[in-house]
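Visitor: no sequence on hand, only this structure:
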């Protein structure tokens, strides 16, 4: 029969592993999203240079929203690790 302390240690290890996987997925997803936004914005500016300021401002707002979601996911992962 497995003791309670062994089960608690195993579950703590799995929680840390899950937090690490969650943080890495959040960072990879945010990097991919910001890369797509930057690439598409450059294409748009190349096609229509007179709209560069509008495109740039929309790109910055979208990138900030994506980074906010990524930071939130990393904060949740840290809460799993340390709480």
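Guide: All right, it came through fine. If you're wondering where the values come from, they're calculated on a predicted model, not measured in any experiment. Numbers count the residues shown, from 1 in each chain.
Visitor: contacts and neighbour counts: CA atoms only from here.
Guide: Noted.
Visitor: who does whichever strand or helix holds residue 18 touch, helix- and strand-wise?
Guide: Secondary structure from DSSP states H and E places residue 18 in helix 4-47. If contacts are counted by 3 or more CA pairs under 8 Å, 6 or more residues apart in numbering; DSSP states H and E, helix 4-47 sits against helix 52-82.
Visitor: another structure for you, compare them:
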């Protein structure tokens, strides 16, 4: 049976870790966006005269919530392809 090299183990662990980070970021953004959009729609239904301001704030918040998973994906890709732990 052939032994795995140290670099192969580090690369495999990096890919698995990056996948888990991306999964967590996507789930967090999904839950956050769902919760925020639901609450925004509820407040638009309660105060229709303020729906323009609420909608604008909702779009800004969606952008801010989505920026975190994008940063996580970029960092995960950098750590997989430019891994500082590989000798």
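Guide: Arrived safely. Computed from a predicted model, the values in this text were never measured in an experiment.
Visitor: got a TM-score for the pair?
Guide: Structural agreement between the overlaid chains, expressed as a TM-score with TM-score structural alignment, normalised by the length of the first structure, amounts to 0.90; 80 aligned residues with a CA RMSD of 1.3 Å.
Visitor: before we move on, back to that, just want the angle from the helix holding residue 18 of the first structure to helix 52-82.
Guide: Angular relation of helix 4-47 of the first structure and helix 52-82 on a 0 to 180 degree scale: 180 degrees, by axes from the mean of the first three to the mean of the last three CA atoms, to 10 degrees.
Visitor: how far is helix 4-47 of the first structure from where the chain is centred?
Guide: On the basis of CA atoms, centre = their mean, to the nearest Å, the separation between the geometric centre of helix 4-47 of the first structure and that of its chain is 5 Å.
Visitor: and residue 47 of the first structure, how far from residue 26 of the first structure?
Guide: 32 Å (CA to CA, to the nearest Å).
Visitor: more neighbours, those two?
Guide: Set residue 47 of the first structure next to residue 26 and count neighbours by other CA atoms under 10 Å: residue 26 wins out with 21 against 11.
Visitor: list the contacts for the spatially closest residue to the more buried one that is not a sequence neighbour?
Guide: With sequence-adjacent residues excluded and distances taken as CA to CA, 6 or more residues apart in numbering, residue 26 of the first structure is closest to residue 70, at 5.4 Å. Counting by CA atoms under 8 Å, 6 or more residues apart in numbering, residue 70 of the first structure touches 26, 27, 30.
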